[in-house]
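Peer 1: what shape does this take:
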Amino acid sequence: MFPRRPLGIPSVSEAGNRRGSRAWDESDVRIRPNKKGTRPRTKNRPAYDDAVTGRIVTVDRGRYTAVVDEDTADERLIVAARARELRRSAVVAGDLVALVGDLSGGPDSLARLVRVEERRTVLRRSADDSDPIERVVVANADQLVIVVAAANPEPRTGFIDRALVAAYDAGIAPLLCITKADIRDPAELLANYEHLDLRVIISGTATDTAGIEATSDDGASARLSHPAVDALRQELDGQVSVLLGHSGVGKSTMVNALTGSTRATGGVNAVTGRGRHTSSSAIALKAADSSPGTWIIDTPGIRSFGLAHVEADRILSAFPDLEPGTERCERGCKHDDRAVDCGLDGWVAEGSAGESGPVRLASLRRLLSAGMSEARAQAMDVKELGTQ
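Peer 2: As a prediction, the model looks like this:
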């Protein structure tokens, strides 16, 4: 016996008669649309074989300016937005990228950045030595120009050492440029690096009678001598170079002299002794009167250069005058201030690292101690115990 139909609910046949002669079927069922879309998901991404390669010259609030058809009659700048699948990927000045869409470079045109090509070199830093997050500064650079002033602001060997470590770690050739040598003789500063294979250019010596003036707000000289600019232009020719330095050392003035641009310049705060920031983002500029492929990347003036991403043995490789002394160390020696019977102490004491050996060893140990957080030190201890 079939169950009795509740009162008020029509049968299928009655419903069909009310709607006409047709009975109910699956087409009468209403399905709410999926808010996330109804297209099936796929891991297959477009190859973008027709994409055009461009070089990123600057990044500004989610918009990427790139140069395409470089060193040809059709060379132009285009603005691009990053494709959705690249939102978690860092794109920085110097990157070579694949671009599709509107590549005309006209007003209000917008291309799409769909791929970041493999990088030859990557210059990284962290916010400080305890920050595990790496920050890419620039990509595909051939050399790092470390710009410091002989005085005003005071040169800091710690900053130079950190920049050297970052350059060696990235496989980038370092070059040290010292400005404002007319204020103070940089000989004492250079003594710390006499045992390194480090190229040095000095600007503003007492024998320089003419140069490119860039007087600071407090009246201190920031002159770049013509011989120094010519030497720099020769060293940078045909290379992608990134300039790194504190604010107020004359870096932007140097960029203007080499590229013909008009980057803002600034002086040094008379109270803090620190430079004023004049650059807010990295930008790649073509060097004037140079070979094709000569790019200068100007970076914002920085006050910290963390090395949390660099391993201790790679930091040591940046001190080739000290590294041979580690052969005398016992297994597991960390070579820092807490190391017992470290072979570096005897190596320096006998003069094998030269007169600046003690200063260089102190600089190395500052880096090792600063970059070695407790968690990282414990991880290294565990790793060493596992190999014994």
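
Peer 1: contacts, neighbours, all on C-alpha from now
Peer 2: OK.

Peer 1: gap between stretch 54-71 and the chain center?
Peer 2: 16 Å (CA atoms, centre = their mean, to the nearest Å).

Peer 1: how about residues contacting it?
Peer 2: Residues outside stretch 54-71 that contact it (CA atoms under 8 Å, 6 or more residues apart in numbering): 52-53, 75-82, 92-99, 281-285, 292-293.

Peer 1: how close does Ala150 sit to Thr253?
Peer 2: Relative to Thr253, Ala150 is positioned 16 Å away (CA to CA, to the nearest Å).

Peer 1: more neighbours: which of those two?
Peer 2: Set Ala150 next to Thr253 and count neighbours by other CA atoms under 10 Å: Ala150 wins out with 26 against 22.

Peer 1: list the contacts for the more buried one?
Peer 2: 178-181, 183-186, 189.

Peer 1: narrow those to those that are buried.
Peer 2: By neighbour count, with 16 or more other CA atoms under 10 Å, the contacts of Ala150 hold 178-181, 183-184, 186 as buried.

Peer 1: what comes into contact with stretch 337-354?
Peer 2: Counting by CA under 8 Å, 6+ apart, 195, 321-322, 325-330, 333, 335, 357-358, 361, 365, 369 sit against stretch 337-354.

Peer 1: now the end-to-end length of it.
Peer 2: 20 Å.

Peer 1: again, but for stretch 51-71
Peer 2: 18 Å.

Peer 1: would you confirm that Phe155 contacts Val148?
Peer 2: Not quite, residue 155 is Pro, not Phe. Yes: contact criterion CA atoms under 8 Å: Pro155 and Val148 qualify, at 6.0 Å.

Peer 1: more crowded one of these two?
Peer 2: Ranked by neighbour count (other CA under 10 Å), Pro155 and Val148 place Val148 first, with 28 against 18.

Peer 1: against Ala127, how distant is the residue most central in space within the chain?
Peer 2: Centre of the chain computed as the mean C-alpha position; nearest residue by CA atoms, centre = their mean is Val137, 0.9 Å away. Using CA to CA, Val137 is found at 11 Å from Ala127.

Peer 1: could you also give me the structure for this second sequence? I'd like to compare it with the first:
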Amino acid sequence: MSRRAGTVGGRTYDESDVRIRPGKGSRPRTKNRPAHEDAETAMVVSVDRGRWGCVLDGDPERRVVTMRARELGRTPIVVGDQVGVVGDLSGRRDTLARIVRVEERSTVLRRTADDTDPFERIVVANADQLLIVTALADPPPRTGFVERALAAAYAGGLTPILCLTKSDLAAPDEFAAHFADLDLPVVTAGRDDDLSELWSVLDGRLTALIGHSGVGKSTLVNRLVPDADRATGVVSGVGKGRHTSTQSVALPLPGAEAGDPPRGWVVDTPGIRSFGLAHVTPEQIIDAFDDLREAIDDCPRGCTHLGPPADPECALDALTGSSHRRAMAVRVLLASVSATGTDDAPTDARDDTL
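Peer 2: This next block holds a predicted model:
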């Protein structure tokens, strides 16, 4: 088949003389992505303006600053995530590695801005437990926030623990009694309290700490991690190397001797005034209790498990003994989740001291 030809200025041209410049983005894409089999495992310990601070192989001395690889797109990466990292892993100043993989999360602590906001924000990933820090006085304790934090912990797969501060100003028994039927572990961590019980709870685990501003959470963190102020800046290793009150950061709990591996990790989250639960369902909360999970199999379809008059045939009402008491305590949590509004945040938050 002959090519079409033409004559211009006495010279004959055909199709072979035409050069077509490829358009932008015309290079064929491939679905084959690099496997990055050489990626080293790391834990995200801080996030700041498109940079992630990570520790390699759980060693706080091996810190690197990373960026998100292009192939991950807008995949969210949060403190506590286990990731695969490649590139410059020296940790030297002004070097960047790349996060190329985010491992499946075992737990997630989520919150929304309020109960009507559909947008979920993951606060911490892969935490084993949630330490709910509450002051016994100044500001006075409120059950609402604790109930909401419990609901978020149960829904996300974390084990909740109630930590009561400022025990020199008020006794813990009365407030702790509100949650006795949930079998909720309670520890005190006032200014003069020995922390050995708390240490036994934190040992070997990744623990997220949450609490309203003014309850003594930051002071508690400084008692657990004596050089927390210095460690915060070093562990961040991102942006200007500073941790602000609007960011979460994971801090290693010091070992018994210098040079020992960390006894665990605590994630210091920013002080919050609300804890939206738009993402939590009643079944997620009930699922945390084996006896209640089995009981609701006999509930009629559409049961909200809140009991009469809304649910006159709820199977939780047929329970007896400790299971019945636990079911009634869980109903308080369910009512807290279903009631749009405040979490009883103190309106007179003060400096964060014990």
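
Peer 1: tell me how the two chains score on TM-score.
Peer 2: For this chain pair, the superposition-based TM-score is 0.79 by TM-score structural alignment, normalised by the length of structure 2; 320 aligned residues with a CA RMSD of 3.3 Å.

Peer 1: picking that back up, counterpart of the residue nearest to the centre of structure 1 over in structure 2?
Peer 2: Residue correspondence to structure 2 (TM-score structural alignment): Val137 of structure 1 is matched to Val123.

Peer 1: go on, Gly332 of structure 1?
Peer 2: So, by TM-score structural alignment, Gly332 of structure 1 is matched to Gly302.

Peer 1: check Arg82 of structure 1 too.
Peer 2: Match for Arg82 of structure 1 (TM-score structural alignment): Arg68.

Peer 1: what's the neighbour count on that match?
Peer 2: Applying other CA under 10 Å, we find 20 residues neighbouring Arg68 of structure 2.

Peer 1: and it, how close does it get to Leu96 of structure 2?
Peer 2: 10 Å.

Peer 1: which of the contacts of stretch 337-354 of structure 1 sit farthest apart?
Peer 2: Farthest-apart pair in those is His195 and Glu330; separation 25.3 Å (CA to CA).

Peer 1: so Val187 of structure 2: helix, strand or coil?
Peer 2: Put simply, Val187 of structure 2 is strand when judged by DSSP: H, G, I helix; E, B strand; the rest coil.

Peer 1: that one: neighbouring residues, count only.
Peer 2: Other residues near Val187 of structure 2 number 21, with proximity taken as other CA under 10 Å.

Peer 1: contacting residues around it?
Peer 2: Val187 of structure 2 neighbours (CA under 8 Å, 6+ apart): 161-164, 197-198.

Peer 1: what lines up with it in structure 1?
Peer 2: Checking TM-score structural alignment: Val187 of structure 2 goes with Ile201.

Peer 1: ditto for Arg142 of structure 2
Peer 2: Residue correspondence to structure 1 (TM-score structural alignment): Arg142 of structure 2 is matched to Arg156.

Peer 1: now its match: how far from Val116 of structure 1?
Peer 2: Distance from Arg156 of structure 1 to Val116 of structure 1, by CA to CA: 36 Å.

Peer 1: neighbour count winner among these two?
Peer 2: Using other CA under 10 Å as the criterion, Arg156 of structure 1 and Val116 rank with Val116 on top: 18 against 14.

Peer 1: quick one: which helix or strand includes the spatially closest residue to the more buried one that is not a sequence neighbour?
Peer 2: Closest residue to Val116 of structure 1 apart from its sequence neighbours, by CA to CA, 6 or more residues apart in numbering: Val97 at 4.5 Å. For Val97 of structure 1, the enclosing helix or strand under DSSP states H and E is strand 96-101.

Peer 1: how close does the next helix or strand after that strand sit to structure 2?
Peer 2: Per DSSP H and E, strand 96-101 of structure 1 leads on to strand 111-116 as the next helix or strand towards the C-terminus. Following the fit onto structure 2, the mean deviation recorded for strand 111-116 of structure 1 is 1.0 Å by mean CA distance after the TM-score superposition for structure 1.

Peer 1: equivalent range in structure 2 for strand 111-116 of structure 1?
Peer 2: So strand 111-116 of structure 1 sits over residues 97-102 in structure 2, by TM-score structural alignment.

Peer 1: in the stretch 1-150 of structure 1, which spans are helices?
Peer 2: 12-19 (DSSP state H, counting those that start in this stretch).

Peer 1: please enumerate the strands of it.
Peer 2: 52-60, 63-68, 76-82, 96-101, 111-116, 122-125, 135-139, 143-149 (DSSP state E, counting those that start in this stretch).

Peer 1: then the stretch 201-350 of structure 2?
Peer 2: Secondary structure of the stretch 201-350 of structure 2, counting by DSSP E, counting those that start in this stretch: strands at 206-210, 249-253, 264-268.

Peer 1: for those strands, which one sits closest to Gly6 of structure 2?
Peer 2: So among the strands of the stretch 201-350 of structure 2, strand 249-253 is nearest, using CA to CA, at 70.1 Å.

Peer 1: now that closest one: which residue numbers in structure 1?
Peer 2: Under TM-score structural alignment, strand 249-253 of structure 2 corresponds to residues 283-287 of structure 1.

Peer 1: off-centre distance for that stretch?
Peer 2: With CA atoms, centre = their mean, you get 15 Å for stretch 283-287 of structure 1.

Peer 1: ok, stretch 143-156 of structure 2 next?
Peer 2: Relative to its chain's centre, stretch 143-156 of structure 2 lies at 13 Å (CA atoms, centre = their mean).

Peer 1: quick one: it to structure 1 mean distance?
Peer 2: Taken over the aligned residues, the distance from stretch 143-156 of structure 2 to structure 1 averages 1.4 Å (mean CA distance after the TM-score superposition for structure 1).

Peer 1: flag every buried residue along that stretch.
Peer 2: Here stretch 143-156 of structure 2 shows 143-156 as buried, counting by 16+ other CA under 10 Å.

Peer 1: most widely separated two among the residues you listed?
Peer 2: Counting by CA to CA, the most remote pair of the buried residues of stretch 143-156 of structure 2 is Thr143 and Gly156, 20.0 Å apart.

Peer 1: counterpart of Leu176 of structure 1 in structure 2?
Peer 2: By TM-score structural alignment, Leu176 of structure 1 lines up with Leu162.

Peer 1: so what touches the helix or strand hosting its match?
Peer 2: In this structure, Leu162 of structure 2 sits in strand 159-165 according to DSSP H and E. Residues from elsewhere that reach strand 159-165 of structure 2 (CA under 8 Å, 6+ apart): 128-136, 150, 153-154, 172, 184-191, 215-216, 354.
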